[in-house]
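A.B. asks: coords below, sequence missing:
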């Protein structure tokens, strides 16, 4: 079985070098794996009769073989580096660097969740709706798909946000026409349901095995999921990016993890969005009672960029803590399907109030964390439940 990096390298070769559409390429990955043709060198050294059964069109088979031979000749025999190599940066976790699986997960770590009920009940965040959906989805997936690594949870959650934003933009008249999903982009790809929405996904075969091997090499004992029992980690596919790329539109090139050009919702962008999205409610300075014209207004201490980012990170920490407490209260009494179904209704109850229509697009409002805590399942006499289904 090919590891995750080999699968992504193969997809890059098929789309960039062999000039196949992404949809066709993704549909052929399993066939290439079964034929043990997961590298450019292996493909270039095979015969056309081996490739023909993989493709319905003999022309495509010849196209792929010719591309593989051309690239192998350029690189020199025996060099099995990716067809579209990405140079690694010397400094760890530099933007654009191809990270190992364990390093990728480490680079995506979110602030530790604050779980102090006393503190949460007196706190709030100031934000717009999209990042709140993202925070809900990322946290929900810890309980409905615990086998998924953080990189996958971020990608899947971002796919939910993107799909919802597209739907909302159409409903208020900011965009028109059919979405990529409605036009059939990604058809045939597997899908999962997150917060009530079907998300097309790309399987990351071998990823857990890569993490496990790396951890064993480093002497780590961190547990990882078993793909055979739970299925492989997933990427959320960015269907709009896929549509734009294959239609030749400007800006349609997807940006996958570690420099991949696969049309996925990248975990890095989702993490950055979370870290920047949750502000403290702006304070309006009170004017001093002026007894005469010489009275002065109070001075406001100017915030630095670092202090603002630290404040946002703290707010994210508290929001994640409130959401964890919410989902943990229900996880033992609801199955994953029902927990996913209710998550959207809980989000609707606490989302910030904004103006309707175009005027409210991107509008921000206050989210009291106490309102999230009120949605928890209350265990006591008669197993009283706060939220009705």
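C.D. replies: Arrived safely. As the structure is a prediction and not an experimental result, all values here were calculated from the model.
A.B. asks: Please count neighbours and contacts with C-alpha atoms only from this point.
C.D. replies: Noted.
A.B. asks: Buried residues, the longest helix seen in the chain. List them.
C.D. replies: Looking only at the chain and at elements set by DSSP state H, the helix with the highest residue count is helix 305-330. Buried residues in helix 305-330, counted by 16 or more other C-alpha atoms under 10 Å: 309, 311-327, 329-330.
A.B. asks: Then stretch 227-242?
C.D. replies: Of the residues in stretch 227-242, 227, 232, 233, 234, 235, 236, 237, 238, 239, 240, 241, 242 count as buried by neighbour count, 16+ other C-alpha under 10 Å.
A.B. asks: And residue 163, how far from residue 176?
C.D. replies: 14 Å (C-alpha to C-alpha, to the nearest Å).
A.B. asks: out of these two, which sits in the busier spot?
C.D. replies: Relative neighbour count places residue 163 above the other of residue 163 and residue 176, with 20 against 12, counting by other C-alpha atoms under 10 Å.
A.B. asks: What ranges does the stretch 1-150 of the chain have for its strands?
C.D. replies: Under the criterion DSSP state E, counting those that start in this stretch, the stretch 1-150 of the chain carries strands at the ranges 124-128.
A.B. asks: can you pull out the helices in it?
C.D. replies: 4-12, 22-34, 40-44, 48-51, 58-75, 101-107, 117-120, 129-144, 150-171 (DSSP state H, counting those that start in this stretch).
A.B. asks: For the last one, report the contacting residues that lie outside it.
C.D. replies: Outside of helix 150-171, the residues that reach it under the criterion C-alpha atoms under 8 Å, 6 or more residues apart in numbering are 104-105, 108-109, 130-131, 133-135, 137-138, 141-142, 175-177, 179, 194-195, 197, 199, 201, 233-238, 264-267, 270-271.
A.B. asks: Next, the angle from that helix to helix 129-144.
C.D. replies: Angle, helix 150-171 to helix 129-144, by axes from the mean of the first three to the mean of the last three C-alpha atoms, to 10 degrees: 140 degrees.
A.B. asks: What sits closest to residue 314 if chain neighbours are left out?
C.D. replies: What sits nearest to residue 314 in space, not counting adjacent residues and going by C-alpha to C-alpha, 6 or more residues apart in numbering, is residue 111, at 7.7 Å.
A.B. asks: let's bring in a second model and compare:
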């Protein structure tokens, strides 16, 4: 049985040496335990294929294996463990090689929509998904921000939502004794003086994207998959957004924001410099919208995908079929959340809506074991329960 100390050491290795984002690292603990890969030594002796079965992202899997071999070699040589000699790859931060203009960037971040799959709202109540809690919080935050901060582009919403997940994961890790209290980057003063916003009752440090220019009406049409091309349709979207801004007290003067990755900022040991920002945030210690989108796309399986479950199909779906199913499930989840939040947006203030969102999440999140045993655990989420929380009448 894995001890709490071993889990703490594993998380330190993944986040500090392998540069895996904390929420991702925490979500992989159970899988690593199942394969008896709870130390750098054990990881260094396994194959990249095994590691990639846990960390599907090839680049991340290679980073974990390389870090495991490096740390194991140091320990065998009797060297004192220290910071990785390789410059940190800014976990969870943008490192995109090709610069995109705002319109192209926002289009590339489009999330699946139920209209892509011809799924009716009535069908949503029959759908169940299989996931863990972190990506569900992420989906909640992304949809919530569309209503509470409508002036923010999709790239900002994704980045801000990931910041919520990271703050929440850090808090949970401390409460379970998996992370040391007061050892986080924010506790050490990183990000001090930076502006902050409150999302789902969490204070999030942000970085302003001054000068980021995009067309909100075009973005909304693309994001929601409506394929609205006429000027009338664009104007209707713009009018809707203006109404939401006025009702929720959101200022048009607020620039687009990035969710600030304080751990990346601490690792870089540099100060934030305003101006000269690339549209995708590359090179900055911020949560990458592209990475967040990729995480969402692969996080929502169907219950029959449970390994070892009686309901597992005799013939396992192909990787392509599984990807399509996960994207379809994400589209359904986002639509269910939008139905819920839209029903309350004209009744609750922005702050009330933000506070209420956390209680809605708690009401529908998957059931897992208490304490450390449930860390990263998965369970069913019934979309019927989400839709059932919508305002009646």
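C.D. replies: Sure, I can see it. Keep in mind the model is a prediction, meaning the values are calculated, not measured.
A.B. asks: Can you give me the TM-score here?
C.D. replies: The TM-score (TM-score structural alignment, normalised by the length of structure 1) is 0.63; 265 aligned residues with a C-alpha RMSD of 3.0 Å.
A.B. asks: what's the average distance of the longest strand anywhere in structure 2 to structure 1?
C.D. replies: Taking residue count as the measure and DSSP state E as the definition, the longest strand of structure 2 comes out as strand 202-209. Average distance between strand 202-209 of structure 2 and its aligned residues in structure 1, after superposition and using mean C-alpha distance after the TM-score superposition for structure 1, equals 0.7 Å.
A.B. asks: Show me which residues of that strand are buried.
C.D. replies: By neighbour count, and taking 16+ other C-alpha under 10 Å as the criterion, the buried residues in strand 202-209 of structure 2 are 202, 204, 205, 206, 207, 208, 209.
A.B. asks: Need those in a markdown table (columns: distance to residue 42 of structure 2).
C.D. replies: Listed next are the buried residues of strand 202-209 of structure 2 as a markdown table, based on distance: C-alpha to C-alpha, whole Å:
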| residue | distance to residue 42 of structure 2 |
| --- | --- |
| 202 | 37 |
| 204 | 36 |
| 205 | 37 |
| 206 | 38 |
| 207 | 39 |
| 208 | 42 |
| 209 | 43 |
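A.B. asks: does the counterpart of residue 339 of structure 1 in structure 2 sit in a helix, a strand or a coil?
C.D. replies: Superposed on structure 2 with TM-score structural alignment, residue 339 of structure 1 falls opposite residue 353. Three-state secondary structure (criterion: DSSP: H, G, I helix; E, B strand; the rest coil) places residue 353 of structure 2 in helix.
A.B. asks: so how far is residue 259 of structure 2 from residue 353 of structure 2?
C.D. replies: From residue 353 of structure 2 across to residue 259 of structure 2, the span is 20 Å (C-alpha to C-alpha).
A.B. asks: Now tabulate the helices of the stretch 1-150 of structure 1 in a markdown table and tack on distance to residue 368 of structure 1.
C.D. replies: Listed next are the helices of the stretch 1-150 of structure 1 as a markdown table, based on distance: least, C-alpha to C-alpha, whole Å:
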| stretch | distance to residue 368 of structure 1 |
| --- | --- |
| helix 4-12 | 41 |
| helix 22-34 | 44 |
| helix 40-44 | 54 |
| helix 48-51 | 59 |
| helix 58-75 | 56 |
| helix 101-107 | 30 |
| helix 117-120 | 9 |
| helix 129-144 | 12 |
| helix 150-171 | 21 |
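A.B. asks: The longest helix of structure 1 vs structure 2, average distance?
C.D. replies: Counting by mean C-alpha distance after the TM-score superposition for structure 1, helix 305-330 of structure 1 comes out at 0.3 Å.
A.B. asks: Show me which pair in the buried residues of strand 202-209 of structure 2 is furthest apart.
C.D. replies: For those, with distances taken as C-alpha to C-alpha, the pair at the greatest spread is 202 and 209 (20.8 Å).
A.B. asks: For residue 282 of structure 1, find the nearest of the helices of the stretch 1-150 of structure 1.
C.D. replies: Nearest of these (C-alpha to C-alpha): helix 129-144, 17.1 Å.
A.B. asks: so that closest one matches what in structure 2?
C.D. replies: When structure 2 is aligned by TM-score structural alignment, the counterpart of helix 129-144 of structure 1 is residues 133-148.
A.B. asks: burial count for the closest residue to residue 230 of structure 1 other than its chain neighbours?
C.D. replies: When the adjacent residues along the chain are set aside, residue 230 of structure 1 lies closest to residue 147, with 6.7 Å between them (C-alpha to C-alpha, 6+ apart). Taking other C-alpha under 10 Å as the criterion, the count of residues near residue 147 of structure 1 is 21.
A.B. asks: and the counterpart of residue 261 of structure 2 in structure 1, what does it touch?
C.D. replies: Following TM-score structural alignment, the counterpart assigned to residue 261 of structure 2 within structure 1 is residue 238. Residue 238 of structure 1 makes contacts with 159, 162, 254, 263, 264, 265, as judged by C-alpha under 8 Å, 6+ apart.
A.B. asks: swap in residue 320 of structure 1?
C.D. replies: Going by C-alpha under 8 Å, 6+ apart, residue 320 of structure 1 touches 113, 114, 135, 139.
A.B. asks: now the helices for the stretch 151-300 of structure 2?
C.D. replies: With helices called from DSSP H, counting those that start in this stretch, the stretch 151-300 of structure 2 shows them at 154-175, 216-223, 231-248, 262-268, 289-297.
A.B. asks: circling back: how far off centre is the longest helix of structure 1?
C.D. replies: Here the centre of helix 305-330 of structure 1 is set off from its chain's centre by 18 Å, with C-alpha atoms, centre = their mean, to the nearest Å.
A.B. asks: Give the aligned range of that helix in structure 2.
C.D. replies: Helix 305-330 of structure 1 falls opposite residues 319-344 of structure 2 when the two are matched by TM-score structural alignment.
A.B. asks: now the longest helix of structure 1 against strand 124-128, angle please.
C.D. replies: Going by the same axes, to 10 degrees, helix 305-330 of structure 1 makes 100 degrees with strand 124-128.
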